[in-house]
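Participant: With the sequence up front, the predicted model follows.
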Amino acid sequence: MPYPTIPAALLLASAGPIPAPAADAAVLAAADTDIDDQAQGDVVVVTARRREEGVQDVPLAVSVLDSATLDQTGNNNIGRLQQLLPSFQFFSTNPRNSAANIRGLGAPFGLTNDGIEQGVGIYVDQVYFSRIAAATFDFVDVERIEVLRGPQGTLYGKNTTAGAIAITTRAPSFTAEGRGEISVGNLGFVQARGSVSGPLIADRLAASLAVSSTRRRGTIFNVRTQSRVNELDNLGLRAQFLLKATEAIEINLTGDYSRQDPNCCAQIYARVGRTQRPLNRQYDALAAAFGYRPPSTDPFDRLTDLDTPLRAFQELGGLSLRVTADVGPGELTSVTAWRYWNWGPSNDRDFTGLPITTVSANPSRQRQWTQEIRYASTGNNRIDYVIGLFGFHQTIHTDGLQVQGAAASRWLLNPASANANNPAVLAGLTSRNDIDFSNTSAAAFGQLTWRVTDRLRIQPGVRINHDRKTGSYVATVTTGSGSTVLNADQRSVLAPQSYRARFSDWNLSGDLTLSLDLAPDILSYATYARSFKSGGINLSGLPLDAANTPIQSAATVKPERVDHVEIGLKSQFFNRRLTLNLAAFQTAIRDYQATVINGQLGVLRGYLANAGKVRVRGIEADLAARPSARLSLYANVALTDARYVRFVDAPCPPELAGGSAATAASPAAPAGTPGGPSPANCDVSGQWLPGVSRLAASYGGEYRLPATLFGLSGEAYLGVDGNARSRFSSNPSRSVLTDVAGYALTNLRAGFRTDDQKWHLFVWVRNAFDTDYFELLATQPGNTGLVVGQPGDPRTYGLTLSSRF
């Protein structure tokens, strides 16, 4: 059945949508202006445990964001949620190469490898989206988002060792209604969204159609092409049909389509540091040899001269059929879905205006089929349970292409080589990659809640899963003249290789949660979870041995084994005007799947290997308060310690890489010693995991006053939303060159909304103080010392007008 409309994340919609990201909490107000009556408002409904219940009753760290919160804060896709949720991290160099992490865990930091799983599952209307690229699309007609923190393997599967993101869209309505919104801003920003819904057959069949379109000029100017890059160009469509077949059976058919085609994505000059490469093979000397200078050495001038066309075209879509039926004391649900994803990129992976790597693209086509059947019983006063079966199958085909340019020989080859000053040796050197992957997975699961007493509950859960994966990788390398006969220098840059790999395994995961009501509005809980992330296949090429043949032992990676403990407190005080939720946790992962960078000069992609053990522990606090009917406040804080416990053979940071191999007679030189020997690998035990700030926070509030505009009665408001995070590492092995400095961002908004919510007009400023900050940093392949960055958006501002009818 359709979910009931829920209020804003921290406040009831009837009191006005408040963009407070809220945390696990709650509802603090209702329409009546009397504060005591407000406190008795409706409850925020979630389906985190695959059944409807109040968010404060769920013994789980779950954050809830409604559509008004997302709209007013400009969080139009999953990638931007980290501005509201300090425990969430999102990194992306382009849509395919994106990673969503919760509490520092989820996906290896670096370029995407199609043969592995993500650790944060994305679900839209209960359908699993296996492509992380879905996170970069604009939301279309979203009702709410639930972000579940910590392992969710029992109910959500093997791809949720760090957490899950469950998105619920608006169900078709049996009352005719519509919504429209238009936003305009600087940088040519234009966003239009609209939806209509209503009955086709009274009380029997309803339908809805929603559209979203976003465009914005790029934030970086390419002086070579005289065009802007890193722009926005998004289109999304969603249609739904809801059939009430009988009083007990509902059928929901959904189709969606999304497309992006921006001039994107560029990382630009950030800084230069010293590596172990000989000095004449480091960036400054190489650039001088070509007479090359970047258009600016200040990355916040936002200039580049990339000489390869940029493109990040992708489209995804699918169909899903959800059937729910009241059967006995519970509800039977079947969710059948088919989805596809097409990716057509063009990248400049040398990050300069020189013709080093002139083509770097891995166009992909993915198809997936999923089927879930589950039964949720809530009819017993003492016992509730959920049991189910899940099946998944996907195929991926990628046609990779990499072409070296005229500057490649000088840039990539050792000057001692006779070919180093011969552009023809590497010019036109081409690798064509034919990559295939197939994955079939099946699982059975169950979770039970036993109410031992009116206050004490015990919740065990278990899931058994089987995975079968096959993959093949064929790289055919030809010279500029088309020959497949390569010399040693050519093979050192692009080596032909061919391999096939298989992975098959059973895994059992489970959890146990105890929850106790300490008082009517105070819930405590403790959880232990044993989870796993499926093993995988390396599909980005393998490291080569001394004979330049693939090292087959690196073709597969073992599953991650996760042990998680958490204690939490969910509480409301002062007649529910104050909500405070706390969680403390520790997650340990053995055989952590980490990105390792091959030492070969021309290799652009890393591969995966198992680190010994990592550990993440932390404390989270979510606070929401409404001191009066006119003022609401929120603050969410995450203190996280994420480290490698044991990783003795990790890739060395760039300042220790690029030199000759260290030996007992010639030991490794200090970091950043040009020409000094480099260790084969490094022990990074005890170092930070990449992408995780030790301290992150979001905070803000809104103040409202009764007002009249154009003869319409309503309220005027002023709101502020801020977020801050401390320094974090942007490299798999922490490097002095790629630490990203902490930063704080402030967003402002002011507007007017009518009492009946039919009209809403507001102005907004994001990054109001025009703070310069990096989303991430990366190094140029080959350890030249060049560090490139992705600057965060500058100050943006605009106006939004929305209407309901």
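Facilitator: Right, received. Where do you want to start?

Participant: rest of the way, CA atoms for contacts and neighbours
Facilitator: Noted.

Participant: Tell me how far the spatially most central residue of the chain lies from V229.
Facilitator: For the chain, A100 is the residue whose C-alpha lies nearest the centre (CA atoms, centre = their mean; 2.5 Å). In this view, A100 and V229 are 23 Å apart by CA to CA, to the nearest Å.

Participant: what does D57 give?
Facilitator: Relative to V229, and taking CA to CA, D57 is found at 46 Å.

Participant: neighbour count winner among those two?
Facilitator: A count of neighbours by other CA atoms under 10 Å puts V229 above the other of D57 and V229, at 24 against 20.

Participant: In contact with the more buried one: list those residues for me.
Facilitator: R217, G218, T219, I220, F221, N222, P262, N263, C264, C265, A266, L310 (CA atoms under 8 Å, 6 or more residues apart in numbering).

Participant: returning to that earlier point: list the contacts of the residue nearest to the centre of the chain.
Facilitator: G79, F88, Q89, F90, F91, G106, A107, V120, I132.

Participant: hold the first one in mind and look at this next one:
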Amino acid sequence: MRHHVKCALLAGAAWGVLAGASTAQDAEAAAQAANAGQSNMVDDIVVTARRRDEQLKDVPVAVSALSAERLEQTGATNITALQQQTPNATVQIARGSNSTLISFIRGVGQQDPLWGFEPGVGLYIDDVYVARPQGAVLDIFDIQRIEVLRGPQGTLYGRNTIGGAIKYVTKRLSHDPSLTARAEVGSYNEHNFLVSGSVPIGDTFAIGGAVATYQHDGYGENLNTGQDQYDKDVTAYRASAEWTPNDSLFFRLAWDRVEDDSSPRHGHREVNSLTGGYTPPAGEYDTNAGITGEQKVVTEGVSLTSEYRVNDRLTLKSISAYRSGDTKTVIDFDQTPQPFLDVPALYSDDQFTQELQAVFTGDRWSGVAGVFYLDGTSSGAFDTIAGNLGLAIAAAGSVDTQSFSAFADFSYDISDRLHVSLGGRYTKDDKDASVLRQFFLGATRTPYTGGTARPVFATRTNYSASDTFEKFTPRASISYDFSEEITGYASVSQGFKSGGWDMRGDAALVPQTVNGYQPETVTTYELGLKGSAFDRRMNFASAVFYSDYKDQQITTQQVATAPAVGIASVVDNAGASTIYGFELEGSAFLTDDITANFSLGYLKNEFDEFITLVTGTPVDISDQRQPQNSPEWSAYYGMTWRGDIMGGEIRVTPSLSYRSDYHLFDAPDPILDQDGYVLADASLVWIAPSKRWEVGLFGRNLTDVRYKVGGYNFAGASFNNSISAFYGPPTTYSARLTYRF
């Protein structure tokens, strides 16, 4: 705690440095020169948040950059580890899923991963946009770093980045032969294996690849079927070829594939059933789910990146990519052997994207301009098997999207210290949708998901629709170098998320569903201060922000028994919010042997309006609603001690992460709302003198905290009082051996 307070005081003192920073600049430069040989100074961090290589302190954007070394050192296994180390971020596995990603940044995101809905946080593998969240829980291997851009990124990253963007940056191939082999074993019969490497062929060409498998037994059990719950069975492949024919040209062809064969993940019933006498299992990872079926997720992508360095001032870049994904899954919403609320589902998507960029660099200016095109299709079908109603409700449909955008962002140095940046993006989405919803008698699968063929009892929804959604999203910033080490900035930025149609919509129950919903927008005002201090023994990045969130697309559930029977979602532009807060993160050398990494986030997210059709007339119930996945406080603190043992280097890293209480749904629910909690992790890594061998021991969630990451709420007699929750991992231990050549 003393070290935690010390880091906070150091970061706070850095703000105070501003008053004397300018006059002390020469003194700082002298101190840096005197300490140039010290190894305990922070390194310059380079990011590509503005689509060009820049030092982190020079970027007027709130960016968290986590290197591969830091992630490996803390034992991070997949992209959800970002949630612990990034302020004001929620990065989780979606409820009822093993590899679908749910992301919120500064209270903005999208919890519903159904096809047709757009995410609120953009995900990029290198510079390739990943439009769908299925299969997006990326395992961490063969990477260079992960960048988390907080706040709207509507200018340079465009559509559906109103909350921010996550960039998964892979390594470029080595000019020398390389090989990495890794084996990891742990609790719950965990066994992970990785082999990656690259081989140069001549002076200008290289090929590389990686294969990784991740497996562990379930944290719990399906007490009805005996099947594992919360297990993992994932295989990932990656291959690339790079050609550099001369100093001006670079080409990279990359392919990746992920196969998830984990067991279906069902939730934990939180309350007694009204029929059948089912009570919550004693273990939070156990279930009594009755539905059976295959769980299979396959995602695949190929991309070609081309760069042409015209001269010292201009570089041209092309990014062509195709991605596809298929999902088969089953979810038991009622968590009982009976089919009160069972959902088998099929998802499919594909996308082609093309981006052209021109990166400019001048004596006092720099920037990037380009165009982006996406042609994608998302489709699916799922059943809602409602045993109490004697029905199986089939929902099927697809959304075709063609998106075009043009963007530019330029920075100009007014003086050696004062810099301005202006940018904007025009986006146009053309969408075509088809939505079908039908009732079948009998509480078994419908023909759409492989069930028995039988007549349609009633067609509730059957329509096709088209619409165009377009928006110009600007960004402007001004930054000032108070010294060579400290930069402050002020910015305003805007992002938008495209409109669409509800694939679950029941036109008989909610006639307005055929009209769809319109885009939502976020405008954010931000002040930031970043850089290094105390003879570069600490680097930090901080920001305060205020966001105006309008036309929020909010999903609510409606259940009816008379005069119309059914269950359906309603998606409307129901909400508007005011969001504000601050963030602080960085690292510091506390002693020559101890380094600290820290982050602190404060988030205040409140609905200004929440319009619903409770009685057929619009009613504002914002005083009864709370934004989801928006903990008021989030924090991380980790220390790494480095020492020498047996001729090699040892690194010991204990860490704590904290999230205050938060809501899983907009409607507060004492059963599903999560109280604040602290996760304690620890790692020990020994690196051999040759640097080729590495041994690591890792413990995660050492105090075995039970915390909810998702849930479903279908209370009432119609669906047997089905309230269920999904939990984060329990205490786990693992040992890892790595060989590098």
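Facilitator: Structure's in. What do you need? Remember, it's a predicted structure, so these values are computed and weren't measured experimentally.

Participant: on that earlier part again, and which of the contacts of V229 of structure 1 is nearest I167 of structure 1?
Facilitator: Closest approach to I167 of structure 1 among those (CA to CA): P262, at 24.9 Å.

Participant: secondary structure class for the closest one?
Facilitator: Using DSSP: H, G, I helix; E, B strand; the rest coil, the structure places P262 of structure 1 in coil.

Participant: Of the contacts of V229 of structure 1, just the buried ones, ChimeraX syntax please.
Facilitator: This is how ChimeraX selects the buried members of those, with burial counted by 16 or more other CA atoms under 10 Å:
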select :217,218,219,220,221,222,262,263,264,265,266,310
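
Participant: which one among the contacts of V229 of structure 1 gets closest to S483 of structure 1?
Facilitator: Nearest to S483 of structure 1, judged by CA to CA, of the contacts of V229 of structure 1 is L310 at 28.4 Å.

Participant: I'd assumed P345 was in contact with that closest one.
Facilitator: Yes. Using CA atoms under 8 Å, L310 of structure 1 is in contact with P345, at 7.4 Å.

Participant: What helix or strand is Q84 of structure 2 located in?
Facilitator: Using DSSP states H and E, Q84 of structure 2 falls within helix 82-85.

Participant: Quick check: which helices or strands does the helix or strand following that helix pack against?
Facilitator: Per DSSP H and E, the first helix or strand lying C-terminal to helix 82-85 of structure 2 is strand 89-93. Based on contacts counted as 3 or more CA pairs under 8 Å, 6 or more residues apart in numbering; DSSP states H and E, the elements that strand 89-93 of structure 2 packs against are helix 82-85, strand 101-105.

Participant: right, so those: which one is the most enclosed?
Facilitator: Scoring these by mean neighbour count under mean count of other CA atoms under 10 Å gives strand 101-105 as the most buried, with a mean of 27.

Participant: In contact with the aligned residue in structure 2 for T476 of structure 1, which residues?
Facilitator: Here T476 of structure 1 is matched to Q438 in structure 2, going by TM-score structural alignment. Counting by CA under 8 Å, 6+ apart, Q438 of structure 2 makes contact with I393, A394, A395, V456, F457, A458, T459, R460, T461.

Participant: what two of those residues are the furthest from one another?
Facilitator: Longest span within these, CA to CA: A395 and F457, 13.8 Å.

Participant: So if I had to pick from those two, which one is more boxed in?
Facilitator: Set side by side, A395 of structure 2 and F457 show more neighbours around A395, with 25 against 14, by other CA under 10 Å.

Participant: That one matches what in structure 1?
Facilitator: Alignment note (TM-score structural alignment): A395 of structure 2 maps to N433 of structure 1.

Participant: Show me the helices in structure 1, by range?
Facilitator: Listed in chain order, the helices of structure 1 (DSSP state H) span 35-39, 67-73, 153-156, 283-289, 408-412, 488-493.

Participant: which one of those helices lies closest to G789 of structure 1?
Facilitator: helix 283-289 (15.8 Å).

Participant: Tell me the buried residues in that closest one?
Facilitator: Across helix 283-289 of structure 1, burial judged by 16+ other CA under 10 Å covers Y283, D284, A285, L286, A287.

Participant: What does F728 of structure 1 correspond to in structure 2?
Facilitator: Using TM-score structural alignment, F728 of structure 1 lines up with Y662 in structure 2.

Participant: OK, contacts around the nearest residue to its match once chain neighbours are set aside?
Facilitator: Using CA to CA, 6 or more residues apart in numbering and skipping residues adjacent in sequence, the residue nearest Y662 of structure 2 is P631, 4.8 Å away. Applying CA under 8 Å, 6+ apart to P631 of structure 2 gives the contacts N88, L603, R659, S660, D661, Y662, H663.

Participant: For the second one, what is the corresponding residue in structure 1?
Facilitator: Counting by TM-score structural alignment, L603 of structure 2 lines up with T640 in structure 1.

Participant: Check whether its match really touches I619, as I assumed.
Facilitator: Yes. Here T640 of structure 1 lies in contact with I619, judged by CA under 8 Å, at a distance of 6.7 Å.

Participant: more neighbours, those two?
Facilitator: Using other CA under 10 Å as the criterion, T640 of structure 1 and I619 rank with T640 on top: 23 against 18.

Participant: tally of neighbours for the closest residue in space to the more buried one that isn't next to it in sequence?
Facilitator: Once flanking residues are discounted, T640 of structure 1 sits nearest to G618: 4.3 Å by CA to CA, 6+ apart. Neighbours of G618 of structure 1 under the rule other CA under 10 Å: 19.

Participant: For G618 of structure 1, what is the corresponding residue in structure 2?
Facilitator: Using TM-score structural alignment, the partner of G618 of structure 1 in structure 2 is G581.

Participant: That concludes my questions; thank you for your assistance.
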